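Visitor: Need the 3D shape of this:
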Amino acid sequence: MRRALITGITGQDGQYLAELLHEQQYEVFGLVKGQNNPRIDMIRTEYPFVEIVEGDLQDLSSLVGVLEQVQPDEVYNLGAISFVALSFKQAELTANVTGLGVLRLLDAVRMVGGSQNNPIRFYQASSSEMFGKVRQSPQTEDTPFYPRSPYGVAKVFGHDITVNYRDSYGLYACSGILFNHESPRRGMEFVTRKVTNAVARIKLGLQEKLVLGNLDPRRDWGFAGDYVRAMWQMLQQDEPQDYVVATGRTHSVRNFVDLAFKHAGLDDWERFVQQDPRFFRPAEVDLLVGDATKAHTELGWKPEVGFEDLVAMMVDHDLRLEAKKAGISLP
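Guide: I've put the predicted structure just below:
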């Protein structure tokens, strides 16, 4: 059996990727920082096939120890301080984990390496936030970066150091430049899940208002379950390369809100939504839309879940979740 190590195992991508790898008959290991992580019990309960190992992206020696213990064939680095708004408040921590954490993990891969005939294959989770103030649309693998947040800046470092270690040391190391991808497993701090959960609570009479920031930014939104399939496909290629993963369609936050409320049977969404300047970013990314032609042609990857279906999936999940918590029976 092939072995895979996933950092960021408790996040939505880590969970979907773990399921995919398990279906592909991998032994799956998930990296966590310390045993006090409140989400470890969830992973052990819902994903019993994942073996938890302890390590820290801020500690090189712990990463070397984990790789020596696990001896993985593939490493997927999904771990990061990934909430853009938080990165403005904790820029140094974001740089240390999201940026330098990639360097440490690459160094650990280089040191442990795997056998010469079967080197460790490394995947870096890059982000469309690296494009930031976009130089061209749609964005491709060759579009210059102009990040607009500490998170985006850290991701650029992680992306470039992955390229550098591939070129300098011959590592099998690649990056997926993933555009926004969501799911019912998305954290509540992200705007999409904040919207769908609030819509569910408003529909059930548990909440009156939804408070948001800027409704105008446009994003290329896809389904996380589709996007982790692209991650795995990248590491199955003969040569490591970087790929944009996106739907090629863009929607505003306003569009997302409108669809979510309509799916719940609440047509006049403006009655329930308030804007608050506190939720505006210091530097906004106005438009992101990706061109995934390379992933389509070389990986054979295509998204399967459309935007409307994604929004409906998330609203339906949160309706069931909030109704169960409140003891409300749904029709």
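Visitor: Only C-alpha atoms from now on, for both contacts and neighbour counts.
Guide: Noted.
Visitor: Let me see the contact set for residue 290.
Guide: 137-140, 179, 220, 244-249 (Cα atoms under 8 Å, 6 or more residues apart in numbering).
Visitor: Look up how far residue 138 lies from it.
Guide: Plainly put, residue 290 is 5 Å away from residue 138 if you go by Cα to Cα, to the nearest Å.
Visitor: residues shared between the contacts of the two?
Guide: Residues within reach of residue 290 and of residue 138 at once, by Cα under 8 Å, 6+ apart, are residue 248.
Visitor: Of the contacts of residue 290 - the most surrounded one?
Guide: Neighbour tally across the contacts of residue 290 (other Cα atoms under 10 Å): the maximum, 33 neighbours, falls on residue 245.
Visitor: Now do the helices in this structure.
Guide: For the chain, the helices defined by DSSP state H cover 12-23, 40-46, 60-70, 84-89, 91-94, 100-112, 150-169, 191-203, 224-234, 253-263, 293-294, 307-326.
Visitor: Here is the second sequence; please produce its structure so I can put it next to the first one:
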Amino acid sequence: MTAQRRRALVTGITGQDGGHLAQLLGEKDYEVFGLVRGQNNPRKAAVEAEFPDVTLIEGDLADPTSLVRAIEISNPDEVYNLAAVSHVGFSFTNPTLTLDVTGKGVLNLLEAVRLSGRAEHTRFYQASTSEMFGGLDYNRPGAGYDEDSLFHPRSPYGVAKLYGHWIAKNYRESYGMFVSCGILFNHEGERRGREFVTRKITDAVARIHLGLQSHIELGDLWPKRDWGYAGDFTRGMWQMLQHDTPEDFVLATGQTQSIEDFLTLAFAEIGIDDWRPLVRQNPAFLRPAEVDILLGNPAKAESVLGWKREVSFEQMVKLMVEHDIALNSPAA
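Guide: Predicted coordinates:
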């Protein structure tokens, strides 16, 4: 008798992590369903082209009825909630939308699973974030934030994510649902949207190399982040739902680099050592409140799940620059 394929519903499948996760689950022979928002979602066609075996369901985290329908159609063994209004800068100018989707959307999806009668059978992954820590109350310098560190979000995005994190834990404790939260530090890659600083840099470096633009405009260059590769982190998401018990895990590299460090490596890929004449600071990109440093401690994930990163920071930057040179090339 043939074993039944596991079924997974992925929200945010049109985003960076959604693409990596769709690829991973496909390789593991899951039947994958993806939630897409709106009839004219510009990224829908790209997902259909890259992942023809994924079944797309229209729905919106801010629309509870559509989520109930998505659960009924997908009948999932695993739910990965990756969808969010996830750009920190955007959240300052659109705080209400950010809360409705990134915060209350988690509640809506948890309720859809619970009311469907699948609460005892569906494992739920909630994408939490290092932005919940906020860079303050950093009482263990050098050790990095872990699962027991204090939260102090410094943006509407971080606040909304913290609500989603706590409501997910509440449903785990109140209803006995298998809910695991992954507190992920910054993770980037070739699938990252150009509105994020890392991809903005590598795309600009590629275009400068190809003679398509003269410079790049950025905000602050001094913040430090714990940057890893998105493919490694989505593998960690899957590992959390294969664990015997629902728990929360930090995924991070345990190292920090500044935006200046990222610029240095990216420009080095095109043979430029002094990048400063090509970078201009634009006050429009400064945020009302900035996080100085985010450093994570992945010790629990490494020891309990056996998770570890495979792609180094240097390899990630190189991969991104090479990808964007190929993408921007006239022959592409």
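Visitor: TM-score of the superposed pair?
Guide: For this chain pair, the superposition-based TM-score is 0.96 by TM-score structural alignment, normalised by the length of the first structure; 324 aligned residues with a Cα RMSD of 1.0 Å.
Visitor: about what we covered before: and the helices of the first structure as JSON lines, adding mean neighbour count and distance to residue 124 of the first structure?
Guide: What follows is the helices of the first structure, written out as JSON lines (neighbours: other Cα atoms under 10 Å; distance: least, Cα to Cα, whole Å):
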{"stretch": "helix 12-23", "mean neighbour count": "20", "distance to residue 124 of the first structure": "12"}
{"stretch": "helix 40-46", "mean neighbour count": "13", "distance to residue 124 of the first structure": "22"}
{"stretch": "helix 60-70", "mean neighbour count": "18", "distance to residue 124 of the first structure": "15"}
{"stretch": "helix 84-89", "mean neighbour count": "17", "distance to residue 124 of the first structure": "18"}
{"stretch": "helix 91-94", "mean neighbour count": "19", "distance to residue 124 of the first structure": "16"}
{"stretch": "helix 100-112", "mean neighbour count": "22", "distance to residue 124 of the first structure": "8"}
{"stretch": "helix 150-169", "mean neighbour count": "21", "distance to residue 124 of the first structure": "7"}
{"stretch": "helix 191-203", "mean neighbour count": "23", "distance to residue 124 of the first structure": "24"}
{"stretch": "helix 224-234", "mean neighbour count": "22", "distance to residue 124 of the first structure": "9"}
{"stretch": "helix 253-263", "mean neighbour count": "19", "distance to residue 124 of the first structure": "27"}
{"stretch": "helix 293-294", "mean neighbour count": "18", "distance to residue 124 of the first structure": "17"}
{"stretch": "helix 307-326", "mean neighbour count": "18", "distance to residue 124 of the first structure": "25"}
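Visitor: Go through these and name the closest to residue 29 of the first structure.
Guide: When the helices of the first structure are compared by Cα to Cα, helix 60-70 sits nearest residue 29 of the first structure, at 7.6 Å.
Visitor: which residues of the second structure does the closest one align to?
Guide: On the second structure, the counterpart of helix 60-70 of the first structure by TM-score structural alignment is residues 64-74.
Visitor: and that stretch, how far from the first structure on average?
Guide: Mean deviation of stretch 64-74 of the second structure from its aligned counterpart in the first structure after superposition (mean Cα distance after the TM-score superposition for the first structure): 1.0 Å.
Visitor: quick one: residue 317 of the second structure from residue 18 of the second structure, how far?
Guide: Distance from residue 317 of the second structure to residue 18 of the second structure, by Cα to Cα: 20 Å.
Visitor: so what corresponds to residue 170 of the first structure in the second structure?
Guide: Per TM-score structural alignment, the equivalent position to residue 170 of the first structure in the second structure is residue 176.
Visitor: residue contacts, the closest residue to its match other than its chain neighbours?
Guide: Spatial nearest neighbour of residue 176 of the second structure, excluding adjacent residues (Cα to Cα, 6 or more residues apart in numbering): residue 120 at 7.4 Å. Contact partners of residue 120 of the second structure, counting by Cα under 8 Å, 6+ apart, are 176-178.
Visitor: repeat for residue 186 of the second structure
Guide: Shown in contact with residue 186 of the second structure (Cα under 8 Å, 6+ apart): 130, 225-228, 252.
Visitor: change it to 6 Å
Guide: Counting by Cα atoms under 6 Å, 6 or more residues apart in numbering, residue 186 of the second structure makes contact with 226-227.
Visitor: now it: how far from residue 29 of the second structure?
Guide: Taking Cα to Cα, one finds residue 186 of the second structure at 28 Å from residue 29 of the second structure.
Visitor: Would you work out how far apart the start and end of stretch 272-291 of the first structure are?
Guide: Its start and end residues considered, stretch 272-291 of the first structure measures 35 Å (Cα to Cα).
Visitor: next one: stretch 128-146 of the second structure
Guide: 13 Å.
Visitor: What are the buried residues along that stretch?
Guide: By neighbour count on 16 or more other Cα atoms under 10 Å, the buried set for stretch 128-146 of the second structure is 128-135, 138, 144-146.
Visitor: could those be laid out in CSV, adding distance to residue 56 of the second structure?
Guide: Below are those laid out as CSV (distance: Cα to Cα, whole Å):
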residue, distance to residue 56 of the second structure
128, 24
129, 26
130, 29
131, 29
132, 30
133, 34
134, 35
135, 37
138, 42
144, 38
145, 36
146, 35
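Visitor: For these, work out which two are farthest apart.
Guide: 128 and 138 (18.7 Å).
Visitor: what number of residues lie near the alignment partner in the second structure of residue 9 of the first structure?
Guide: By TM-score structural alignment, residue 9 of the first structure lines up with residue 13 in the second structure. By other Cα under 10 Å, the residues close to residue 13 of the second structure number 26.
Visitor: what's the distance between residue 13 of the second structure and residue 291 of the second structure?
Guide: Using Cα to Cα, residue 13 of the second structure is found at 28 Å from residue 291 of the second structure.
Visitor: Ok, residue 215 of the second structure next?
Guide: Residue 215 of the second structure is 25 Å from residue 291 of the second structure, by Cα to Cα.
Visitor: Please apply the same query to residue 163 of the second structure.
Guide: According to Cα to Cα, residue 163 of the second structure stands 19 Å off from residue 291 of the second structure.
Visitor: Then residue 128 of the second structure?
Guide: 17 Å.
Visitor: ok so, going back, mind putting the contacts of residue 120 of the second structure in a markdown table, neighbour count and distance to residue 100 of the second structure included?
Guide: Shown next, in a markdown table, are those (neighbours: other Cα atoms under 10 Å; distance: Cα to Cα, whole Å):
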| residue | neighbour count | distance to residue 100 of the second structure |
| --- | --- | --- |
| 176 | 13 | 25 |
| 177 | 23 | 23 |
| 178 | 23 | 24 |
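Visitor: just those residues now: which is nearest residue 282 of the second structure?
Guide: residue 178 (45.0 Å).
Visitor: Double-check the closest one against residue 121; I have them as touching.
Guide: No. Contact between residue 178 of the second structure and residue 121 fails when scored by Cα atoms under 6 Å: they sit 8.2 Å apart.
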